[in-house]
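Undergrad: structural data only, the sequence is not supplied:
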C-alpha cells in the first residue's frame, strides 16, 4: 500500500509550477549567487589556501635569494710568481670592481711555480697564474677553475699582453685598436628591454599556465561532480542553466585574478624591500596589459572547461577530452618562452595566446596603442562567441546522464 502526500496552498488550491520552484533569498540575481558560492567554497578550501600561501612564500623567497646572490661578493685569491702575473691579477681586480663592484682579486706571491701550485693544492689560493719559459701563460686550479676567475683573468691577460706588445713597437694599445670599436644598436627596442622581455615572458607564461589549469580544472570538476551527483537537476529547478554557467565562469575568473594580483603584489613588495626594483617601472605597464589580456583569455578557456565538464560523465573523462584546451594553454606557454620576431607579432593577435604574446611585445619594443587595443577587441569577440556557444552546449549536455558525450552528439540534443 502506498501513500501519496499532496501539497496544497493555504486556500486549498494546487501549487503552481512557479510555487514549486525554490525561491532564492533576497533579490540577488542567480548568477551572482552562484558566483559568490564558487568564491566562498574555494576560499574555505584548506588545500587552496595552503597552496596559495606556499606559492607566495616561494615567490618572496626566490626574490630574496636572487638579491642575496647578486649582492654577495666573490673574493678570489690567485697565486703568482712574477711581477707580470701580479699586474694581470691587479687588472682583473680593477675590471671586477668596475663591472658589478663585488668581485675582487688578490695576488699572493710565491717563491716558485711549484710553490704557487702547492698553495692551490692546499686550497690557500683559488688558482695559480704562471708564465712558462716560452712566454706561454697557464692558469692552474685544484679540481676546477671558477668561471669568474677564468673570464676576468683572461680579459686582463689580453689587455696586459696587448699593452706590452704595443710598447715594444713604440705605440699604445689604444692606437693599435683605433677604428676597431663596434657599436651595437637595435632598430626597435633595446638590449635591456630584451632581457626584461625574456624574464617577463617566463613569468607571464608560467602564471597563465598555472592559473588556467588550476582554475579551469576547478570549473570542469565542479560541473562533473554536480552532474554525477545529480545536484545540477536540483539547481536547475531554482535558477536557469545559463545563469549557473555564468556564475561558475565569473567566480573562478575572480579567484584567478585575485590570486595573480596577490602574486604580483608579493613580488613587487619583495623587490622593493631587497633593493632590486630598479627595472620594475618598465615591467609595470606590461603587467597591467597582462592582467587585462589574461581576463579575456581566461574567459575563453573557462567557457571551454565548462563545456568539457558538461560532456563528461565522471572526472576520468576529462583526461580524454581536454586535449584541445591543453593545446591552447601549451601554445601560450610556448609563445611566452620561445616566440620572437614576426611569429610573436602574429601570435599577439590570436586569442588566448595573445594573453602572453602582446604583453611581451609591449615590453620588448615600441608598440602603437591601436595594436593591443585591436588584439583586445579580437579576444573579447572570441570570448563572447565562445561563451555563447559554450552556453548552448552546456545547456544541452549538463542534464544528460549515462556515458560521456561527444561534441557532435551534444549539439544534436534538444535544449
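TA: Yep, it's here. Since this is a predicted model, take the numbers as computed values, not measurements.
Undergrad: make it CA atoms for all contacts and neighbour counts henceforth
TA: OK.
Undergrad: what is the burial count for the closest residue to residue 71 other than its chain neighbours?
TA: Setting aside the residues directly before and after it, residue 71 is nearest to residue 102 in space (C-alpha to C-alpha, 6 or more residues apart in numbering), at 7.2 Å. Other residues lying near residue 102 total 15 when counted by other C-alpha atoms under 10 Å.
Undergrad: which parts of the stretch 1-150 of the chain are helices?
TA: 17-20, 30-43, 46-71, 83-99, 113-121, 147-168 (DSSP state H, counting those that start in this stretch).
Undergrad: out of these, which is closest to residue 394?
TA: helix 30-43 (15.0 Å; C-alpha to C-alpha).
Undergrad: the closest one vs helix 46-71, what angle?
TA: Taking axes from the mean of the first three to the mean of the last three C-alpha atoms, to 10 degrees, helix 30-43 and helix 46-71 form an angle of 60 degrees between their directions.
Undergrad: list the buried residues for helix 30-43?
TA: For helix 30-43, the neighbour count (16 or more other C-alpha atoms under 10 Å) marks 30, 31, 32, 33, 34, 35, 36, 38, 39, 42 as buried.
Undergrad: and for stretch 360-372?
TA: So, applying 16+ other C-alpha under 10 Å, buried residues of stretch 360-372: 360, 361, 362, 363, 364, 365, 372.
Undergrad: comparison target, given below:
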C-alpha cells in the first residue's frame, strides 16, 4: 500500500477509535434514536394510522355490506361493514363504541342510520348514496325493470397535474435527511475544528507532523470524523425508516429508498465541503475560546443552507430556488428535496452534482493551503488578510 494512503488511513483510524469511544457521542446517538422511535410511536398513535370506520348492517344481505365497503374505498374512506342481527343489538354496539355507525333496513323499505354522536360526514354520505341506489333498484324491480340491464352512467376523471405517488413520504425522507446533514455538519465539522485546535494547543500536532505530512493529517482527520458522522447518520436514518415502517407512517417504496440513497450521496459531498473549511478555521486559532469567532462565517453559511431547504420546499418551482439549487453548497440540501418531489431531471442532477464536486475540490485545496501554513503557528488568531495571503502564496 502507498505510504501516503497508509498514513491517511492510520490517522483516520485514530480519529474513528477516539470519537467512537467518547461517551458524549454514544449517548447523543442513543438519545437521537430513542427520540425518533418514541416520536414515531406517538405520532402514529395520535394520527391513528389509516382510519377504518366500522359499520353494522341490519336487515340487508351480504351484497349490501360489500357495496358499502366498495363505495367507501372509491371515496378514499376505509369501511368495514359487518352484519348485525337486529336494530337493538346495533344500537347497543354503537353506544358501546364497538361500531362507528349502523345502517338498518326496515321491513317497509326505509333506511335508518344510527350513530352515537355526529356521524363522520364521509360515512354518512356513503350510507345515503348506497341507500338511495338500493331504493332505486328495488323500485325498478317492482315495476319489472332489471336495474342491472340499465346502461351505467359514463364518468371520467381528468387531472390538471400528474399525481406523484408517495410524494409526501419522499419529501419527508429528503427533508429529514437534509436536517440530519446539517446536524452532521454542525457536529462533525466542529469536531474536526476542535480536534485541530486541541492538537495545536497541546503541541501534539508537532509530534504527529514528525511522522506524517500536514495534508495526510488533514485528510485523515476529515475521513475519520466523516466516517463516524456518516455511520451515525445512516444509523439514525435507518432507525427512522424502520420505525416509520413498523408504525405504518412509511411504506418504504423503491422511490423512497432511492431518495435516501440520494441524501447519502449529497451528504458525502456536503460534509467534505464544510469539514475541510472547518479544519482550516481550527488551524487559524490556538485556543478553543477563539474558535467561535474564526468559524462564525461558516456557521452563518450552514444556517443559510438549512433555511434554504426548510423554507425552499414551499416554493421549489420558483426561479430563485431553482437557481439556488445549482449553487454549492445549497445544492447539497435542495437537490435531494427536488429529486423527491420530481421537480428536476437527470441533466440537472448530474450538473449540480458535478458543480458540488468542483466546489469540494476547491474547498479542500483552500483548506489545505491554510492548514499547511498555520497549523504550527501559535499565539494570536490569524487574521483573514493573512489567510488570503496563504491561499495565494506560491508555496
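TA: Arrived safely. It should be emphasised that the depicted structure is a prediction, and the values quoted were computed from it without experimental measurement.
Undergrad: need the TM-score from the superposition.
TA: Remark: TM-score between the superposed chains equals 0.70 [TM-score structural alignment, normalised by the length of structure 2]; 375 aligned residues with a C-alpha RMSD of 5.2 Å.
Undergrad: quick one on the thing from earlier: could I get the buried residues of helix 30-43 of structure 1 as JSON lines with distance to residue 182 of structure 1?
TA: Output for the buried residues of helix 30-43 of structure 1, formatted as JSON lines (distance: C-alpha to C-alpha, whole Å):
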{"residue": "30", "distance to residue 182 of structure 1": "67"}
{"residue": "31", "distance to residue 182 of structure 1": "63"}
{"residue": "32", "distance to residue 182 of structure 1": "62"}
{"residue": "33", "distance to residue 182 of structure 1": "65"}
{"residue": "34", "distance to residue 182 of structure 1": "63"}
{"residue": "35", "distance to residue 182 of structure 1": "60"}
{"residue": "36", "distance to residue 182 of structure 1": "61"}
{"residue": "38", "distance to residue 182 of structure 1": "59"}
{"residue": "39", "distance to residue 182 of structure 1": "58"}
{"residue": "42", "distance to residue 182 of structure 1": "57"}
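Undergrad: the lengthiest helix in structure 1 vs structure 2, mean deviation?
TA: If you go by DSSP state H, structure 1 has its longest helix at helix 191-228. Comparison of helix 191-228 of structure 1 with structure 2 after fitting gives an average deviation of 2.0 Å (mean C-alpha distance after the TM-score superposition for structure 1).
Undergrad: ok, stretch 247-256 of structure 1 next?
TA: Mean deviation for stretch 247-256 of structure 1: 1.3 Å (mean C-alpha distance after the TM-score superposition for structure 1).
Undergrad: now do that stretch: distance to the chain's middle.
TA: 20 Å (C-alpha atoms, centre = their mean, to the nearest Å).
Undergrad: structure 2: matching residues for that stretch?
TA: Per TM-score structural alignment, the counterpart of stretch 247-256 of structure 1 in structure 2 is residues 220-229.
Undergrad: same check on stretch 35-54 of structure 1?
TA: Going by TM-score structural alignment: stretch 35-54 of structure 1 matches residues 12-31.
Undergrad: start to end distance for the matching stretch?
TA: 26 Å (C-alpha to C-alpha, to the nearest Å).
Undergrad: what does stretch 89-108 of structure 1 give?
TA: 10 Å.
Undergrad: which other residues reach that stretch?
TA: By C-alpha atoms under 8 Å, 6 or more residues apart in numbering, the surrounding residues in contact with stretch 89-108 of structure 1 are 71-80, 86, 125, 152-153, 155-156, 160.
Undergrad: hmm, 10 Å instead?
TA: By C-alpha atoms under 10 Å, 6 or more residues apart in numbering, the residues outside stretch 89-108 of structure 1 that reach it are 70-81, 83-88, 116, 119, 124-125, 128-129, 148-157, 159-160.
Undergrad: list only those of the residues you listed flagged as buried.
TA: 76-81, 84-88, 116, 119, 125, 128-129, 149-150, 152-154, 156-157, 160.
Undergrad: now residue 56 of structure 1. Nearest residue, chain neighbours left out?
TA: Closest to residue 56 of structure 1 by C-alpha to C-alpha, 6+ apart is residue 263, at 6.1 Å.
Undergrad: that should have said residue 305 of structure 2, apologies.
TA: residue 330 (5.2 Å).
Undergrad: now do the contacts for that neighbour.
TA: Counted by C-alpha under 10 Å, 6+ apart, residue 330 of structure 2 has contacts 270, 301-302, 304-309, 321, 323-324, 356.
Undergrad: which one in structure 1 is aligned with it?
TA: Aligned partner of residue 330 of structure 2 by TM-score structural alignment: residue 353.
Undergrad: got it, and residue 181 of structure 2?
TA: Under TM-score structural alignment, residue 181 of structure 2 pairs with residue 208 in structure 1.
Undergrad: hang on, that match packs against residue 334?
TA: No. If you go by C-alpha atoms under 10 Å, residue 208 of structure 1 and residue 334 don't touch, sitting 11.5 Å apart.
Undergrad: with neighbour numbers in mind, choose between those two.
TA: In this view residue 208 of structure 1 and residue 334 are compared by other C-alpha under 10 Å, and residue 208 has more residues nearby, 28 against 17.
Undergrad: residues contacting that one?
TA: 202, 214, 256, 260, 290-291, 294, 297-298, 329-330, 332-333, 336, 352-353, 355-356 are the contacts of residue 208 of structure 1 under C-alpha under 10 Å, 6+ apart.
Undergrad: can you flag the buried ones in the residues you listed?
TA: 202, 256, 260, 290-291, 294, 297-298, 329, 332-333, 336, 352-353, 355-356.
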